[in-house]
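In: Next comes the sequence, and after it the predicted model I'd like to discuss.
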Amino acid sequence: MQLYNKLSAKERAALIDEAGTDRLTLSFYKYAHIGNTDIFRNHLFIHWDELEVLGRIYVASEGINGQLSVPAPNFEAFKTHLDSISFLENVRLNIAREQDIKSFLKLKVKIRKKIVADGLDDETFDVTDKGVHVDAKKFNELIDDPDTVLVDMRNHYESEIGHFKGAVTPDVDTFRDSLDIIEEDLKEHKEDKKLVMYCTGGIRCEKASAYYRHKGFKNVFQLEGGIIEYARQVEEKGLENKYLGKNFVFDHRRSERISEDVISNCHQCGKPCDNHVNCENEACHLLFIQCEECASKMDSCCSTECQEINSLPYEEQKALRKGKGNSNKIFKKGRSEVLKYKQ
């Protein structure tokens, strides 16, 4: 029985074009205690492969995190299958604001130690003992309160292109980096301030809310459904949009626009820009912000060195990459000495 994806991204893209069917990009997560992750993972793959679901799904003993694409005609069958799993019944599905039928091109269901890496080794920490969930209306009220500290639980390259007004945006590369930094910065306010957090879809700030409760913070809140759900409620209910710019997303789209504000700059020339790209040199693949003029000038590369390599015949590029792993610039997204205007 096939329990893994066999098609290349190119082959899948061709099949999607041939099918001509609309697809829905969505995400969901749920913290829960899962006993046998192998059986659960295989169960999901078998059922979702039949429904032509594509995406990146992580399963761990602490729960599940899914970012995926479903053919529109199969959505109800997909939802019925989710509801058949006790702890996923009526789970919140965050539907993308901007749809792309090729947001995902493979089905990957992977087992991880944790669905959100946190670097913690504390058996007394209960990730299900979370803070108070609030909707967009209550969130707006809370962040207008002078006794509130609003914290962005995302990484630097995400908050750079978009964040809420007045938010603390830690300059971190990973979620685990932010936990101790925020606790140290706010340790004097564990009882007298409201700690309000947000992230893309809710998964990171939910774990963070449980962590800070564990660390003694008394008034902990999180934006339910994250920025994705906030944008939907703002539009549906006619609320004030307090988010500036774009919401970074982890699929081929890279971002969704939430407001018309452009709050970041091209990393190469400094002009206002919030378009993330990957360096065209496959040996680099650095994620950075690049305007159309610089993309044209630099052949969509991050540096003249990468531009020169990318101009070589493919076989020469492949030979240069042989035996070499990609540099840590890929992990350090948006951080490189060649990027003159990285904030």
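Out: Okay, I see it.

In: Please count neighbours and contacts with C-alpha atoms only from this point.
Out: OK.

In: Identify each buried residue in stretch 106-117, please.
Out: For stretch 106-117, the neighbour count (16 or more other C-alpha atoms under 10 Å) marks 106-112, 114-116 as buried.

In: What of stretch 286-297?
Out: So stretch 286-297, judged by 16+ other C-alpha under 10 Å, has buried residues 286-291, 294-295.

In: tell me the secondary structure for L195?
Out: Assigned by DSSP: H, G, I helix; E, B strand; the rest coil, the conformation of L195 is strand.

In: could you list every residue that touches it?
Out: The contact partners of L195, by C-alpha atoms under 8 Å, 6 or more residues apart in numbering, come to 148-151, 217, 219-221.

In: Mark which of the buried residues of stretch 286-297 are part of helices, please.
Out: 294-295 (DSSP state H).

In: CSV for the buried residues of stretch 286-297, including distance to N140?
Out: Output for the buried residues of stretch 286-297, formatted as CSV (distance: C-alpha to C-alpha, whole Å):
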residue, distance to N140
L286, 35
L287, 32
F288, 31
I289, 29
Q290, 32
C291, 32
C294, 38
A295, 38
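
In: So which of the buried residues of stretch 286-297 is the closest to N241?
Out: Of all those, I289 has the smallest distance to N241: 24.3 Å, by C-alpha to C-alpha.

In: Please report the distance of that closest one from D185.
Out: Distance, I289 to D185, by C-alpha to C-alpha, to the nearest Å: 29 Å.

In: Same question for R257.
Out: 31 Å.

In: quick one: which of these two has more around it?
Out: R257 (18 against 9; other C-alpha atoms under 10 Å).

In: next up, a second structure to put side by side with the first:
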Amino acid sequence: MQLYNKLSAKERAALLEEAGEDRLTLSFYQYAKIGNPELFRNHLFIAWDQMEVLGRIYVAHEGINAQLSVPAKKFPEFKNFLDGINFLKDVRLNIAIEHDLKSFLKLKVKVRDKIVADGLNDSTFDVTNKGVHVDALKFNELLEDPDTILVDMRNHYESEIGHFKGAITPDVDTFRDSLDIIEEDLKDHKEDKKLVMYCTGGIRCEKASAYYKHKGFQNVFQLEGGIIEYARQVENLKLENKFQGKNFVFDHRRGERISDDIISNCHQCGKPCDTHVNCANEACHLLFIQCEECAAKMDHCCSDKCQEINALPYEEQKALRKGIPNSNKIFKKGRSEVLKFKQ
């Protein structure tokens, strides 16, 4: 029985291009007690592989975190499948604002210790004692309250291309890095301020809100469905959009535009730009912001050195990488001395 991908990303991309059928990019998560994550993982892979679902899914004893691309014509079948699983019935699906045939090119269902790497010991606090969930309307009202402190629970490379007006945006590489930093910075306001948090789709705030309540914060709120659902509600209800720029997403799109604002700059020349790319050098793959002019000039590389390596025949590049520990650090966190205009 096939429980893994047989096609390469390149082969899958060609098939998707040839088929030309509409696909929906979506995400969902659910905290639940899963007794046998490996068995559940196999069940999901078999069913979704038959539906031509692609994506990145993490399964753990604590639940599931999924980012997917589903053939539009098979969405009803996909939804019925979810509803047939007790703890996933009517789970909120965060449908992307912008869709792409190739947002995902493989189906990867992985068993992990946690569905989000938060570094927390869940046995030390009540993870179900979460903050108040608010919709876009209430969220906008909270942002007008002078007693509100708004915190972005995402990483620096996410918030640099888009965030809510007035938000605190921690300069961190990972979610776990932000938790203690935020608590320390806001320790004097645990009782007199409203702590309002947001993230991409809501999953990071689920755990963070319970953690901060455990740490003594009295008034904790979280944006229901994250930026993705906020953008949908703002559009449907014709509310004021308080988000500036792009929402960073963890698929081949790397971002979807929420407003016309460009709040970041090309890391190589400094001109306004919010297009994230990965360095074309297979041994680098640094994540950074690059404008079209610099992409053409640098052959989609982050530095002169990477450009020189990328110009070599493939076999020579492969030989250079051989034996080098962690030679291919895919999706590095966007920090490098070669990025002259990284703020």
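Out: Yep, that arrived. Since we're looking at a predicted model, the values are computed, not measured.

In: Assuming the best superposition, what's their TM-score?
Out: TM-score of the superposed chains, computed with TM-score structural alignment, normalised by the length of structure 1, equals 0.97; 343 aligned residues with a C-alpha RMSD of 1.3 Å.

In: re earlier: so which of the contacts of L195 of structure 1 would you say is closest to Q307 of structure 1?
Out: V151 (37.9 Å).

In: Whichever helix or strand the closest one is part of vs structure 2, mean deviation?
Out: Assigned by DSSP states H and E, V151 of structure 1 falls within strand 148-152. Compared with structure 2 after fitting, strand 148-152 of structure 1 deviates on average by 0.3 Å (mean C-alpha distance after the TM-score superposition for structure 1).

In: Sort out which residues of that strand are buried, please.
Out: Neighbour-count burial for strand 148-152 of structure 1, counted by 16+ other C-alpha under 10 Å, picks out 148-152.

In: since we're on the equivalent of L239 of structure 1 over in structure 2, how many residues are nearby?
Out: Here L239 of structure 1 is matched to L239 in structure 2, going by TM-score structural alignment. A count of nearby residues for L239 of structure 2, using other C-alpha under 10 Å, gives 14.

In: hang on, L239 of structure 2 is in a strand, isn't it?
Out: No. Counting by three-state DSSP, L239 of structure 2 is not part of a strand but coil.

In: Please identify the nearest residue in space to S259 of structure 1, excluding sequence neighbours.
Out: G245 (5.0 Å; C-alpha to C-alpha, 6 or more residues apart in numbering).

In: Spit out the contact partners of the one you found.
Out: G245 of structure 1 makes contact with 161-163, 257-263 under the criterion C-alpha under 8 Å, 6+ apart.

In: ok so it is a strand residue?
Out: Yes. The assignment for G245 of structure 1 is a strand, going by three-state DSSP.

In: measure it to L142 of structure 1 for me?
Out: 21 Å.

In: was I right about I258 of structure 2 contacting K242?
Out: No. When contacts are counted by C-alpha atoms under 8 Å, I258 of structure 2 is not listed as touching K242 (9.6 Å).

In: between those two, which one's more packed in?
Out: Higher neighbour count among I258 of structure 2 and K242: I258, with 23 against 19, using other C-alpha under 10 Å.

In: Pull the contacting residues for the more buried one.
Out: Neighbouring residues of I258 of structure 2 by C-alpha under 8 Å, 6+ apart: 231, 243-247.

In: number of nearby residues for V91 of structure 1?
Out: Residues within reach of V91 of structure 1, counting by other C-alpha under 10 Å, total 14.

In: what does it align to in structure 2?
Out: Using TM-score structural alignment, the equivalent of V91 of structure 1 in structure 2 is V91.

In: Helices along the stretch 101-250 of structure 2, start to end?
Out: Per DSSP state H, counting those that start in this stretch, the stretch 101-250 of structure 2 carries helices over the ranges 136-143, 156-159, 175-185, 203-214, 226-237.

In: What angle do helix 203-214 and the last one make with each other?
Out: Comparing the axes of helix 226-237 of structure 2 and helix 203-214 via axes from the mean of the first three to the mean of the last three C-alpha atoms, to 10 degrees yields an angle of 110 degrees.

In: that older thread, inside helices: which ones of the contacts of G245 of structure 1?
Out: Among the contacts of G245 of structure 1, no member falls in helices (criterion: DSSP H).

In: In strands only, show me these.
Out: Among those, the members falling in strands (DSSP state E) are 162-163, 257.

In: max-length helix in structure 2?
Out: Using DSSP H to define each element, structure 2 has its longest helix at helix 37-50.

In: mean shift of it relative to structure 1?
Out: Taken against structure 1, helix 37-50 of structure 2 registers an average deviation of 1.0 Å after superposition, with mean C-alpha distance after the TM-score superposition for structure 1.

In: ok, residues contacting that helix?
Out: Contact with helix 37-50 of structure 2 is made by 2-4, 34, 54, 59-61, 78, 107-111, as judged by C-alpha under 8 Å, 6+ apart.

In: Perfect, I'm done here.
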